[in-house]
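J.: can you look at this prediction? I've put the sequence above it.
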Amino acid sequence: MKNKGLKIVTIGGGSSYTPEIIEGFINRYKELPVRELWLVDIEEGRHKLETVGGLAKRMVKKAGLDCEVILTMDRKKALKGADFVTTQFRVGLLAARIRDEKIPLKYGCIGQETTGAGGFAKAQRTIPVILDICKDMEELCPDAWLINFTNPSGIITEAVLKHTNIKCIGLCNVPILMQMAAAKALDVSKDEVFVHFVGLNHLVWGRNIYYNGKDVTAKVVDALIDDLEYGVKNIPDNEWLKEQLKDLNMLPCPYHRYFYHTDEMLDEEKKAAETEGTRGEVVKKVEEELFELYENPNLNIKPKQLELRGGQYYSDAACSLINAIYNDQRIVMPVNTRNNGAITDLPNDVVIETSCLITKHGAMPLNVGMVEAKIRGLLQVVKAYEELTIKAAITGDYNTAVQALIMNPLVTSSKVAKKILDDIIKENIEYLPQFKTYYKENLKN
């Protein structure tokens, strides 16, 4: 690998995030010699791939790198002999995301693309596709690492690790934003702060925060109570309950608002859906503006406006992770990987999001042990939901699917779960091969 340079494949290459991953590889080129970067997409995404691919080529040319950017719809051709594969695709495109947000809202439940019933729907569409990609990888690049930031990242990563032979690590930008918030609270740089992250993707806590050899968790939590600006683009920024944070004495992630402030978040979503639109509808407009920028033949850098898209730092984290594996850097990063006993309250074979030592062998989670009761219950319930969600996606068993939704804390009742599931299947059937028999026999008419 080190002699010939690297072949990296990005599936979902027409994503608006692609300029960030290109910038990440450019910035690390001396230590991460990418010779071939293949951007792969599907026919429906051809225009976006050609647009963002043109920008990628201009960025590489401006940097003066010996790196070829190749655009293709032929996934198998791209994967042959790859060293690393990154995944950033959205099955059903933004139209499916908007459905994921609207269906639960119809029944008085949180409508969000990665958590709750919306996240379930996205997982059902995505798992068959990621397993198909992994089947190709097992044939064409069996030694390659799969770096996944297709959401829901933890669920997708667990499906890969449980049902394929591919080496896979999942990524999320939320821990990066949390570390930045902790650093802001302490008025120091991000790299001076160490956060021990514990939990699941979009349900992760900063359990211990260290600066200058001292545990400063309480100080960061106090700053959050005192109205530290803290959130992500796609989540309304309402206030945390001070008494709860004091007792928690951990840094919650922005997605905890859906579980801790469910009523308020639901009200926010309903109001938004009736005015500016769901987050997916807003993102659609932002993407249209971004691609207008990308089409400018004189643009040869990542535009600042990409930060408005939300999800920034995903791609840069992927570059850092690839660099750490390739160069055996032995650094600590928060990633999604197999538990392997790190959190003793969860099964060994499930995927968790936690701080890990990154070596050429992959991610080795730092020991956590048992977690406190104040986070254990929610952690275990959401993990059980995730396990059932993966089982439903693999088997296409309707009863398992409805059980998964009932298990999810953001779905209000079993009858509501069934109504949501039926709508998900009816409105996504072209992307749900596992449920086609059930659909024909029970829902088609």
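T.: Received, thanks. Numbering: from 1, shown residues only.

J.: going forward, measure contacts between C-alpha atoms and count neighbours the same way
T.: OK.

J.: quick one, strands of this protein?
T.: Remark: strands assigned in the chain by DSSP state E are 6-11, 34-40, 68-72, 84-87, 145-148, 167-170, 193-200, 203-211, 214-215, 331-338, 351-359, 362-365.

J.: got the contact list for the fifth one?
T.: This means strand 145-148. Contacts with strand 145-148, where a contact means C-alpha atoms under 8 Å, 6 or more residues apart in numbering, come from 83-88, 156-157, 166-171, 318, 322.

J.: put this beside the first:
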Amino acid sequence: MTLAVVGGGSTYTPELIDGFARLRDVLPLAELVLIDPATDRLELIGRLARRIFAKQGHPGRVTWTDDLDAGVDGADAVLLQLRVGGQAARHQDETWPLECGCVGQETTGAGGLAKALRTVPVVLDIAERVRRRSPDAWIVDFTNPVGIVTRALLSHGHKAVGLCNVAIGFQRKFANLLGVGPEAVTLEHVGLNHLTWERAVRVGGEDVLPKLLAEHGDAIADDLRMPRSLLDRLGVVPSYYLRYFYQHDEVVRELRSKPSRAAEVAAIERQLLDTYGDPALDEKPELLGRRGGAFYSEAAVALTSSLLGDTGDVQIVNALNNGTLPFLPDDAVIEVPATVGAGGAVPLPVRPVEPLFAGLMANVTAYEHLALEAALAGGRGGGRRNGRNAGAEGGRSAAREGGRSAVFTALLAHPLIGQTDAADRLTDELIAHNREHLTWA
């Protein structure tokens, strides 16, 4: 089979390559195509990928190209791992919201909305080109914000499943604490992307979460950077992204006191690129572990293999709700265990969700709906039609007004913002820092 990776020039790609090489019996690749407009980085990483495949005895061919249409032509699956605007845009996402007293983060809050506005139109264009060149190909989305991006793909009729490494990370950590293999651990994982809770941890059918919290609660809480008392009171293990909600003001103070994560990652990337240039390097370097995205390669291999092999096994993915959580609309994208096969991902039944969690999920789902509307604002015909009927300048003005209104509404709906003054100021800042990516601005 042929697998294409859009964003193949990412410094993170060798993590994927390592997984493809090690798990070649699970996902037998005849060809891996890396696609990226950054040709210098692409060749560097492509050559490293070939060396990793050769060292591990993988018979597949590794190629690379900056031509998207040629790269996805004939692909059985396409993985999306792109970052529109690069680390520079991420740095902006993580800094200007702090000036307004709000969390600066690349997947939630105002920064997350900015990333969605930049990303959704690009991803939809890529998906349309995949549909033209390889209509049967599955799209596996690892591009953040995964929930909003996956919802955009599914709402436009694309064959897509969203993927995140939070669940597999918890599975591996819990297995290590329990002294069992990862395959022995199953999670009752429920929520939205980056807004999830582990409500049960089962080994051999038994829920061992109470034991985990009793014996390892301090270690789990330290890893999440949340109070142990909070975990005991909730009786669940929240995703570390819940810290932005449960400890918002404390996180804002912390983020204001140190360089952005984007700055840290950019420094790591510079070191990685120097390392990748070593012709003797034929494995992923240890430094890559500090880049983030642990275990993504294993999750990506498992999901792609199940979609293409029609295995019908259970994996935790991002898929359409379709009544699974009755308090959310059917077209919401949720992150839960699902049966995965040739027809896509079908969520398993979920026992009733506690109001504390369901309420926040419903709030964020409403925000994600409005965020997607804002991201699609530039693709609507309203402004252009007005331009033809009332003059070009009038059309542009209407488009700007409509776009700004959509951004403001999404920010006002977000539970981390929710105040008129803050939403107004954040709207202006978001537009100012992302004008080149907003067709209506």
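T.: Okay, I see it. Please read all numbers here as calculations on a predicted model, not as lab measurements.

J.: pull the most distant pair out of the contacts of strand 145-148 of the first structure.
T.: The most widely separated members of those, counting by C-alpha to C-alpha, are D83 and I156 (20.2 Å).

J.: more neighbours: which of those two?
T.: Under the criterion of other C-alpha atoms under 10 Å, the comparison of D83 of the first structure against I156 puts I156 first, with 28 against 21.

J.: which position in the second structure aligns with that one?
T.: Applying TM-score structural alignment, one finds that I156 of the first structure aligns to V149 in the second structure.

J.: now that match: how far from A319 of the second structure?
T.: 11 Å (C-alpha to C-alpha, to the nearest Å).

J.: and what of V130 of the second structure?
T.: 20 Å.

J.: closest to R28 of the first structure among the contacts of strand 145-148 of the first structure?
T.: Each of these was checked against R28 of the first structure using C-alpha to C-alpha; the closest is I322, at 10.3 Å.

J.: that closest one maps to what in the second structure?
T.: That one, I322 of the first structure, aligns with T304 by TM-score structural alignment.

J.: contact partners for its match?
T.: Per C-alpha under 8 Å, 6+ apart, neighbours of T304 of the second structure: 27, 77, 140.

J.: what's the neighbour count on the equivalent of the second one over in the first structure?
T.: Counting by TM-score structural alignment, A77 of the second structure corresponds to F84 in the first structure. F84 of the first structure is surrounded by 21 other residues when neighbours are defined as other C-alpha under 10 Å.

J.: got it, and the one 3 residues further on?
T.: Other residues within reach of T87 of the first structure by the criterion other C-alpha under 10 Å amount to 21.

J.: surely V9 of the first structure and K77 touch.
T.: No: using C-alpha atoms under 8 Å, V9 of the first structure is not in contact with K77; the gap is 10.3 Å.

J.: next up, the contacts around the aligned residue in the first structure for F295 of the second structure.
T.: Under the alignment by TM-score structural alignment, F295 of the second structure pairs with Y313 in the first structure. Going by C-alpha under 8 Å, 6+ apart, Y313 of the first structure touches 20, 173, 176.

J.: alignment lookup: the second one to the second structure.
T.: When the second structure is aligned by TM-score structural alignment, the residue opposite N173 of the first structure is N165.

J.: against R396 of the second structure, how distant is that match?
T.: According to C-alpha to C-alpha, N165 of the second structure stands 41 Å off from R396 of the second structure.

J.: then A406 of the second structure?
T.: Taking C-alpha to C-alpha as the measure, A406 of the second structure falls 15 Å from R396 of the second structure.

J.: then L356 of the second structure?
T.: Counting by C-alpha to C-alpha, the gap from L356 of the second structure to R396 of the second structure is 43 Å.

J.: between these two, which one's more packed in?
T.: For L356 of the second structure versus R396, neighbours defined as other C-alpha under 10 Å are more numerous around R396 (20 against 9).

J.: once you drop chain neighbours, what's closest to that one?
T.: What sits nearest to R396 of the second structure in space, not counting adjacent residues and going by C-alpha to C-alpha, 6 or more residues apart in numbering, is G383, at 6.2 Å.

J.: now for that neighbour: which residues touch it?
T.: Applying C-alpha under 8 Å, 6+ apart, the residues contacting G383 of the second structure are 395-399.

J.: now that we have those, which one has the most neighbours?
T.: Going by other C-alpha under 10 Å, A399 tops the contacts of G383 of the second structure with 25 neighbours.

J.: map that one onto the first structure.
T.: Pairing criterion TM-score structural alignment: no partner of A399 of the second structure within the first structure is identified.

J.: looks to me like A399 of the second structure is in a helix.
T.: Yes: assigned with DSSP: H, G, I helix; E, B strand; the rest coil, A399 of the second structure falls within a helix.

J.: excluding its backbone neighbours, what's nearest it?
T.: G383 (4.4 Å).

J.: what of I126 of the second structure?
T.: Spatial nearest neighbour of I126 of the second structure, excluding adjacent residues (C-alpha to C-alpha, 6+ apart): L68 at 7.9 Å.

J.: from S229 of the second structure, how far out is the one you found?
T.: Distance, L68 of the second structure to S229 of the second structure, by C-alpha to C-alpha: 50 Å.

J.: so for those two, which sits in the more crowded spot?
T.: Per other C-alpha under 10 Å, whichever of L68 of the second structure and S229 has more neighbours is L68, with 19 against 12.

J.: that one matches what in the first structure?
T.: The equivalent of L68 of the second structure in the first structure is R75 (alignment by TM-score structural alignment).

J.: check whether that match really touches W38, as I assumed.
T.: No: counting by C-alpha under 8 Å, R75 of the first structure does not reach W38; the two are 9.4 Å apart.

J.: for A423 of the second structure, see how far away the residue nearest to R396 of the second structure is.
T.: Shown here: G383 of the second structure relative to A423 of the second structure, a distance of 23 Å by C-alpha to C-alpha.

J.: hmm, back to that, what's the closest of the contacts of Y313 of the first structure to I394 of the first structure?
T.: Checking the contacts of Y313 of the first structure against I394 of the first structure by C-alpha to C-alpha gives N173 as the nearest, at 27.0 Å.
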